[in-house]
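# Next comes the sequence, and after it the predicted model I'd like to discuss.
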Amino acid sequence: MFAKKEFRLVVAGGGTGGHLFPGIAIAKAFCAKQPDTRVLFIGTEKAFEKRCVTREGFHHAVAGASGIKGLGFRKKLSAAVKLPLSILGCMIKLLRFRADAVVGVGGFSSGPVILAAWLLRRPVVLHEQNSVPGIANRLSARFAAKIFLTFPGSEAWFPSEKCSLSGNPVREEILGIEAENQLKPSPTLLVVGGSQGAVALNRAITDALPRLKALGLYIIHQCGESDVERVRACYEEAGMEGEVLPFIDNMSGAYARADLVLCRAGATTLAELTAIGKGSILVPFPHATDNHQEINARYLEENGAARMILECRLNGKDLAQLLETLLSDPAALSTMGGNAKKLGRPEASTVVADGILSLTKKTT
């Protein structure tokens, strides 16, 4: 009797946590359904990406592609020259790995992998995290058999017959926090500006510290490596309690302790907030591609799940006043969290995993 063939899944894309973490969630959900699976991530050279992937027990390789958006003519030309070699290299990687299917999660590094998979006639699935799709997924759509979306309305950018609404996959450790004991002696604010921090959020919070101290507020603040010393000095000067960290490794623990979250409006962050039912103040990154973070944030605000402040209007005084209003009204915070929960799709990773399996017709 022949042994059952091991399934080989490739996750294409990365570069940011917003692309990478959904890919990891999809891979883990797929492995839960198809235990005899090996997973290869093909993405960028960024150290954090390789670290996150290998920590989960998956293999990592580099696509060898370069982004083009926002570059000058010479750099765009250089990226274009590299593209054929990148596609060829990705074809070799897929053949050596003996890939059965490829799921693209966005980012410039996903493009060559998707095209290589199509040339090799491997099934391709895309997942789009944002309300406005990025360039890589828009260009890759023609090569995909299925496209999974996070936000209603995003199908306008793709062939509608390929699209399904799945939500944005969230890591298992985040989904599990709602069972934790969240009783605390004082209200807790979580400030997260992304993996590198956000200078605008850091400045607004540090300007607001004298007023926030009067609230008896405790702050968990991820401020980024480059700003950590300045921010810590501001907390010490204000005599403010809190944890000022360059990066938060245990996000599930931080979410569990928080009564309210101040953050950017990246799709992964919003998926996590809605999956666990956590109210937030959202400050969209103003330079995000196609202004997608503001569109993401407005969707939550219009559904009563968050409050939005545009960065151009963000200042310490107004932020302190809003925090005081929200944190002094537990009923309003609870309503905001409940509205966020209604928007959550904690089953998203399983939906995408099922979609991949349905294409390959290889079930457990």
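Structure received.
# okay, CA-based contacts and neighbour counts for the rest of this
Will do.
# What count of nearby residues applies to residue 305?
If you count neighbours by other Cα atoms under 10 Å, residue 305 ends up with 28.
# got the contact list for it?
279-280, 335-340 (Cα atoms under 8 Å, 6 or more residues apart in numbering).
# And residue 240, by the same measure?
Counting by Cα under 8 Å, 6+ apart, residue 240 touches 209-210, 213, 218.
# at 7 Å instead, please
209, 213 (Cα atoms under 7 Å, 6 or more residues apart in numbering).
# any idea how far it lies from residue 109?
Distance of residue 240 to residue 109, given as Cα to Cα, to the nearest Å: 42 Å.
# same question, residue 327
To residue 109, residue 327 is 42 Å away according to Cα to Cα.
# Check residue 174 too.
Residue 174 sits 26 Å away from residue 109, going by Cα to Cα.
# Tell me which of these two has more neighbours.
In this view residue 174 and residue 109 are compared by other Cα under 10 Å, and residue 109 has more residues nearby, 26 against 20.
# wait, what's in contact with that one?
Listed by Cα under 7 Å, 6+ apart, the contact set of residue 109 reads 13-14, 43-44, 63, 65.
# And for residue 136?
106-108, 110-111.
# and what of residue 263?
Going by Cα under 7 Å, 6+ apart, the list of residues near residue 263 reads 191-193, 281-283.
# taking the residues you listed one by one, which sit in helices?
Judged by DSSP state H, the subset of those located in helices is empty.
# In strands, which of those appear?
Under the assignment DSSP state E, the contacts of residue 263 contribute 191-192, 281-282 to strands.
# Make CSV from those and add neighbour count and distance to residue 85 to it.
Listed next are these as CSV, based on neighbours: other Cα atoms under 10 Å; distance: Cα to Cα, whole Å:
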residue, neighbour count, distance to residue 85
191, 26, 42
192, 26, 38
281, 23, 44
282, 26, 41
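# Output the residues you listed as a markdown table; include the columns distance to residue 225.
What follows is the ones in strands among the contacts of residue 263, written out as a markdown table (distance: Cα to Cα, whole Å):
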| residue | distance to residue 225 |
| --- | --- |
| 191 | 14 |
| 192 | 13 |
| 281 | 23 |
| 282 | 22 |
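# what's the closest of these to residue 50?
Using Cα to Cα, residue 192 is the member of the ones in strands among the contacts of residue 263 that lies nearest residue 50, at 21.9 Å.
# shouldn't the closest one be in contact with residue 220?
No. Using Cα atoms under 7 Å, residue 192 makes no contact with residue 220, being 8.5 Å away.
# Doesn't residue 261 lie inside a helix?
No. Membership of residue 261 in a helix is not supported by DSSP: H, G, I helix; E, B strand; the rest coil, which gives strand.
# how much space is there between it and residue 191?
Counting by Cα to Cα - residue 261 and residue 191 are separated by 6 Å.
# same deal with residue 281?
10 Å.
# Equivalent analysis for residue 66, please.
32 Å.
# With residue 166 instead?
Look at residue 166 and residue 191: by Cα to Cα, they are 28 Å apart.
# With residue 296 instead?
According to Cα to Cα, residue 296 stands 18 Å off from residue 191.
# Next one for the comparison:
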Amino acid sequence: MLREKRVLIAAGGTGGHILPAVVFGRWLEARHEASVSYLAGGRPLEREIYASFGIEPQRLPIEGSPLGVRSPVRMLLRSLALLKSLETAARCVFREKPDVCVLFGGYVSLPPLLVCRIGRIPVVIHEQNAVAGRVTRLASRWGAAVASGWRACDGVPSFLPVGIPVRRPERLSPSRARERMALELPEGGRVVGVAGGSLGSRDLVERALAAAAFFERKGDDVVFLFLGDPPGPDLPPNVRFVGRQWDMNPFYSLCDVLICRAGGSTLAEALSWGIPAVVVPWERAAEGHQERNARCFEEAGGGIAWRESGGEPLESPLERLLERGRGAADGAPDACFALRALLPL
């Protein structure tokens, strides 16, 4: 009898890394009967995201890259955690005996990359951003196959554009979506969803609240639906906060337009759902990758990139996209098929 194929997936940090990893892992289990195990980092947010899918990953005792902090003490602590994570990753690889390791970027991918290189285990790395991160560039130099979520992957000489695995849309009726979220909304109005990413974004929330106040003064029947917790008690009457959501089907089902940061996975979900988006790149993102993502999203016809340092008010692109309306949800299943083609299984 042939042994089932074993795949080790490393993903952590934020939902932008974890969600496409889990979607791909579940697809491999369902379509190819593969045995899939997961490696994650030590942040509580990572545990929460995985738990929402009923997954308990092997956790590495690391919460960030040593290069991502300025404090010498924190740099030392993270360096020590990285060394301990190498030991943990080695034990995991020895136990699981994977046929291939699939990395989804970020600091969590470095320990299994090093262990797999020493153990000569094939590695494939998926980059959700249009600019390759440090681990992706290192993996590329070491001969790993690089899959990109976009038709660009700046910083690596060779890559295959596969798209980003996303959850298949489950379009709900407005009444069912409101019921699932325990949400009261006026009938017949348009909804602007505001998604700041799994880590949130105070600046984006403040700008979106100002836009909501503008539409309220105009008397337009537009409700702003924010993921996350409210920043305070004094909110415009056309604003609702719905907390953190891991089941995004009710939220996306209600949205006519999105306001969001330019994380690769968020943009891929907007394209999959056919929801036009005003994309606000985080200007301090490493190597300008959110700006590059936003340009790719515009080129794909997904919406409008709006710069916080520009002179145009946020309301202007919102009004244009509200007039345009949403398109059809397509589910974008090809990303899993294309990524699977790179695996030596």
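Thanks, I have it. As the structure is a prediction and not an experimental result, all values here were calculated from the model.
# Any idea what the TM-score comes out to?
TM-score for the superposed chains, counting by TM-score structural alignment, normalised by the length of the second structure: 0.86, backed by 330 aligned residues with a Cα RMSD of 2.6 Å.
# Most neighbours among the contacts of residue 136 of the first structure, which one?
Among the contacts of residue 136 of the first structure, residue 106 has the most neighbours (other Cα under 10 Å), with 31 neighbours.
# May I have the residues that are in contact with the aligned partner of that one in the second structure?
Using TM-score structural alignment, the equivalent of residue 106 of the first structure in the second structure is residue 105. Residues in contact with residue 105 of the second structure (Cα under 7 Å, 6+ apart) are 11, 17, 125-127, 135-136.
# any idea what residue 262 of the second structure aligns with in the first structure?
Counting by TM-score structural alignment, the partner of residue 262 of the second structure is residue 265.
# my guess is its match contacts residue 293, does it?
Yes. With contacts counted by Cα under 7 Å, residue 265 of the first structure reaches residue 293, the gap being 5.1 Å.
# ok, residue 302 of the first structure - how many residues close by?
Using other Cα under 10 Å: residue 302 of the first structure sits among 11 other residues.
# contact partners of stretch 136-143 of the second structure?
Against stretch 136-143 of the second structure from outside (Cα under 7 Å, 6+ apart): 105, 125, 127, 146, 155-156.
# how about the strands of the first structure, start to end?
7-12, 37-43, 59-62, 101-104, 124-128, 146-149, 163-165, 188-192, 218-222, 242-245, 260-263, 280-282, 306-308.
# between the second one and strand 7-12, how many degrees?
Meaning strand 37-43 of the first structure. Counting by axes from the mean of the first three to the mean of the last three Cα atoms, to 10 degrees, strand 37-43 of the first structure lies at 20 degrees to strand 7-12.
# Name the nearest residue to residue 20 of the second structure, ignoring sequence neighbours.
residue 165 (4.8 Å; Cα to Cα, 6 or more residues apart in numbering).
# Ok, residue 289 of the first structure next?
residue 134 (7.3 Å).
# in stretch 296-310 of the first structure, what's buried?
296-301, 304-309 (16 or more other Cα atoms under 10 Å).
# Likewise for stretch 330-345 of the second structure?
For stretch 330-345 of the second structure, the neighbour count (16+ other Cα under 10 Å) marks 331-333, 335-340, 342-343 as buried.
# got the end-to-end distance for that stretch?
End-to-end distance for stretch 330-345 of the second structure: 28 Å, by Cα to Cα.
# And for stretch 305-318 of the second structure?
11 Å.
# cool, and stretch 306-326 of the first structure?
The stretch stretch 306-326 of the first structure measures 11 Å between its terminal residues, going by Cα to Cα.
# Run through who's touching it.
Applying Cα under 7 Å, 6+ apart, the set of residues contacting stretch 306-326 of the first structure from outside is 204-205, 207-208, 211-212, 279-284, 286, 297, 300-301, 332-333, 336.
# mind redoing it with 8 Å?
Under Cα under 8 Å, 6+ apart, the answer for stretch 306-326 of the first structure is 200, 203-208, 211-212, 215, 279-286, 294, 297-298, 300-301, 332-333, 336, 340.
# and if you look at stretch 241-253 of the second structure?
49, 52, 169-174, 176-178, 180-181, 183, 193, 198, 225-230, 273, 275.
# Now do residue 153 of the first structure against residue 129 of the first structure, distance only.
Counting by Cα to Cα - residue 153 of the first structure and residue 129 of the first structure are separated by 12 Å.
# Who has more neighbours out of those two?
More crowded of residue 153 of the first structure and residue 129, by other Cα under 10 Å: residue 129, with 28 against 11.
# Give the equivalent position in the first structure for the residue nearest to residue 20 of the second structure.
Using TM-score structural alignment, the partner of residue 165 of the second structure in the first structure is residue 169.
# My read is that its match contacts residue 353, right?
No. Using Cα atoms under 8 Å, residue 169 of the first structure is not in contact with residue 353, being 10.2 Å away.
# okay, and the common contacts of the two?
With Cα under 8 Å, 6+ apart, residue 169 of the first structure and residue 353 have common neighbours residue 26.
# Quick one: end-to-end length of stretch 147-157 of the first structure, please.
11 Å.
# What residues sit buried inside it?
By neighbour count on 16+ other Cα under 10 Å, the buried set for stretch 147-157 of the first structure is 147-151, 154-155.
# Any chance of these in TSV with distance to residue 323 of the first structure as columns?
What follows is those, written out as TSV (distance: Cα to Cα, whole Å):
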residue	distance to residue 323 of the first structure
147	39
148	36
149	32
150	29
151	28
154	32
155	36
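# wait, which of those is closest to residue 87 of the first structure?
Closest approach between these and residue 87 of the first structure, by Cα to Cα: residue 147, at 21.4 Å.
# mind checking how far the closest one is from residue 352 of the first structure?
Distance from residue 147 of the first structure to residue 352 of the first structure, by Cα to Cα: 9 Å.
# shared neighbours of those two, which are they?
Counting by Cα under 8 Å, 6+ apart, the residues touching both residue 147 of the first structure and residue 352 are residue 127.
# quick one on the thing from earlier: now the second structure: which of the contacts of residue 305 of the first structure match?
Contacts conserved in the second structure for the contacts of residue 305 of the first structure, counting by both residues aligned by TM-score structural alignment, their matches' Cα atoms under 8 Å: 279-280.
# What about the contacts of residue 305 of the first structure, which one has the most neighbours?
residue 280 (31 neighbours).
# Looking for the alignment partner of that residue in the second structure.
Checking TM-score structural alignment: residue 280 of the first structure goes with residue 277.
# Tell me how many other residues surround residue 160 of the second structure.
So residue 160 of the second structure, with other Cα under 10 Å, has 18 neighbours.
# Residue 118 of the second structure versus the nearest residue to it once chain neighbours are set aside, what's the distance?
Spatial nearest neighbour of residue 160 of the second structure, excluding adjacent residues (Cα to Cα, 6+ apart): residue 147 at 4.9 Å. Note on residue 147 of the second structure: its distance to residue 118 of the second structure, by Cα to Cα, is 22 Å.
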